[in-house]
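Engineer: Have a look at this fold, sequence not included:
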């Protein structure tokens, strides 16, 4: 299956540190579509080796959960990132997704993809855009990489890169730039987590903005955020019905659905709707 046509639901992505294996089995019951086992920011430098060992234990058998498994590595431009990749490539089983942080060059993604092909891994990649340079190169990444399943926004690091506050309008602009590039390429856009865990109003605002501006999902750092994310990112029955009719029309070569021409752009929109249904 081409990475661009991935059918796995990816509305909600729940981060958990690789050093907390007791949490790995909780993503499914929490309702998360994807569990991200984090080797990067959630793990202190002195615990990186322990984190890789815990990941190796997890990947020694098939991941048994209703959630898909993702792993966030350290940047491949670092020793830690290379060690993470070596551990992944040597694992008996592979995650569904590898989240690549701090992507600022298409070559970074292409190199990871080449390593995955070398070991016949089916894992797909999720570039994490966390800087102005990351946004600048995103169209090239999406045009040249073949395994990109989604693009995730790293709002915290982006705010630091451009020197603004987390609630700044600059972050809204960055979100729109990322979602526009993803929509144009038929790739899913995943918003950054809301860091205000106990602030339901802030969470609702962020989810609403993301859903209204082309995002297909949102990351979370606390299980309590999963339900609201899934609810907001799930299309209603009428939209799902429309998407099914568009896909059927595209297969049969029909020209119109509800007065709209069924071209590749409309078919792509329908596939994105069904990916969240």
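Structural biologist: That came through fine. Keep in mind the model is a prediction, meaning the values are calculated, not measured. Numbers count the residues shown, from 1 in each chain.

Engineer: CA only for contacts and neighbour counts going forward, please
Structural biologist: OK.

Engineer: all strands for this protein, in order.
Structural biologist: 12-17, 34-38, 68-72, 97-100, 124-129, 150-153, 188-191, 217-220, 256-257, 260-261 (DSSP state E).

Engineer: buried ones in the fourth one?
Structural biologist: By that I understand strand 97-100. In terms of neighbour count (16 or more other CA atoms under 10 Å), strand 97-100 has its buried residues at 97, 98, 99, 100.

Engineer: Against that first model, consider the following:
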């Protein structure tokens, strides 16, 4: 586990004070958007906003850039602009991924330029959802999937019910996790109160999601907290590892608080402790 991807704060590249917002953000990743939030006639202006950022910010902060769909001319222009100007974000987010071919072209471009950008693809169309297995199995540099519910909802032509969205979330999570990819939850668009955001994060975490897109800075704190191991979870993880590692254990199973545990529990416990190490490292870095 080498990436802390709990919170992704999405900011339009045209936003005033962009550099200051990046520096001040407590999100794990700041996602600079060139796609949906940018009008067609302002795409080039938005690209140039990225070029105006201090060059060191790309290496000093965990930045992502969401380009336009690679099936569109603007997406190709985005990639060319980034490469021509030696802009190398740590993460590149590709929207409306529907085929492995799109990501294969990107992989070939990366091999030529030597860029080490991690790729996340957004599953947000019916075609992309139905072809998800082909996408993840044939993509070389893909590190994770992001669920985009807004475009899916508009394509289906009705507001997705909670149960329908949960089914889609489960499908995307199972696909991603089966090949070792991260999976990131769709944004919570309701900015009034924390109840719905909490429910969405807790449901996503239970399905194996590692993080969630934030559309407002006020959402970051809760997303970070809920996607981090709680002290109770950490205590149990340490107890599981200690119990199963005991030299007096006659078999590879033990019992904690009346619950039988075995090797799969230890795997999960070690993942929990590894995640906590990343959280601590991130917090220490911010404190400097």
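Structural biologist: Perfect, thanks for sending it. Model, not experiment: these values are computed from the prediction.

Engineer: Quick check: TM-score for this pair?
Structural biologist: Once superposed, the chains reach a TM-score of 0.84 (TM-score structural alignment, normalised by the length of the first structure), with 263 aligned residues with a CA RMSD of 2.8 Å.

Engineer: sorry, back to before: looking at the buried residues of strand 97-100 of the first structure, which is nearest residue 75 of the first structure?
Structural biologist: residue 100 (6.4 Å; CA to CA).

Engineer: Distance check, whichever residue in the second structure pairs up with the closest one against residue 52 of the second structure.
Structural biologist: Taking TM-score structural alignment, residue 100 of the first structure has residue 94 as its aligned residue in the second structure. Going from residue 94 of the second structure to residue 52 of the second structure by CA to CA, to the nearest Å gives 22 Å.

Engineer: Also residue 157 of the second structure?
Structural biologist: Taking CA to CA, one finds residue 157 of the second structure at 39 Å from residue 52 of the second structure.

Engineer: And residue 132 of the second structure, by the same measure?
Structural biologist: 36 Å.

Engineer: export the buried residues of strand 97-100 of the first structure to TSV and tack on distance to residue 180 of the first structure?
Structural biologist: Formatted as TSV, the buried residues of strand 97-100 of the first structure follow (distance: CA to CA, whole Å):
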residue	distance to residue 180 of the first structure
97	22
98	22
99	20
100	20
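
Engineer: quick one: which two of those are the most distant?
Structural biologist: Pairwise distances across the buried residues of strand 97-100 of the first structure peak at 9.5 Å for 97 and 100 (criterion: CA to CA).

Engineer: And for the aligned partner of residue 212 of the second structure in the first structure, nearest residue in space, chain neighbours not counted?
Structural biologist: Here residue 212 of the second structure is matched to residue 218 in the first structure, going by TM-score structural alignment. Spatially, and ignoring its direct neighbours in sequence, residue 218 of the first structure is nearest to residue 191 (4.4 Å; CA to CA, 6 or more residues apart in numbering).

Engineer: What is the neighbour count of that neighbour?
Structural biologist: Applying other CA atoms under 10 Å, we find 29 residues neighbouring residue 191 of the first structure.

Engineer: before we move on, the earlier item: can you tell me which of the buried residues of strand 97-100 of the first structure comes closest to residue 210 of the first structure?
Structural biologist: Nearest to residue 210 of the first structure among these, with distances taken as CA to CA, is residue 99, at 19.7 Å.

Engineer: Hmm, residue 125 and that closest one touching each other?
Structural biologist: Yes - look at residue 99 of the first structure against residue 125 with CA atoms under 8 Å: they come within range, at 5.9 Å.

Engineer: where along the stretch 51-200 of the first structure do the helices fall?
Structural biologist: 79-90, 106-118, 132-144, 155-162, 169-185, 200-212 (DSSP state H, counting those that start in this stretch).

Engineer: who touches the first one?
Structural biologist: Residues from elsewhere that reach helix 79-90 of the first structure, judged by CA atoms under 8 Å, 6 or more residues apart in numbering: 39, 48, 52, 56, 73, 74, 75, 76, 94, 115, 116, 119.

Engineer: what's the mean gap between it and the aligned bit of the second structure?
Structural biologist: With mean CA distance after the TM-score superposition for the first structure, helix 79-90 of the first structure departs from the second structure by a mean of 0.7 Å once superposed.

Engineer: which bit of the second structure covers that helix?
Structural biologist: The alignment of helix 79-90 of the first structure onto the second structure (TM-score structural alignment) spans residues 73-84.
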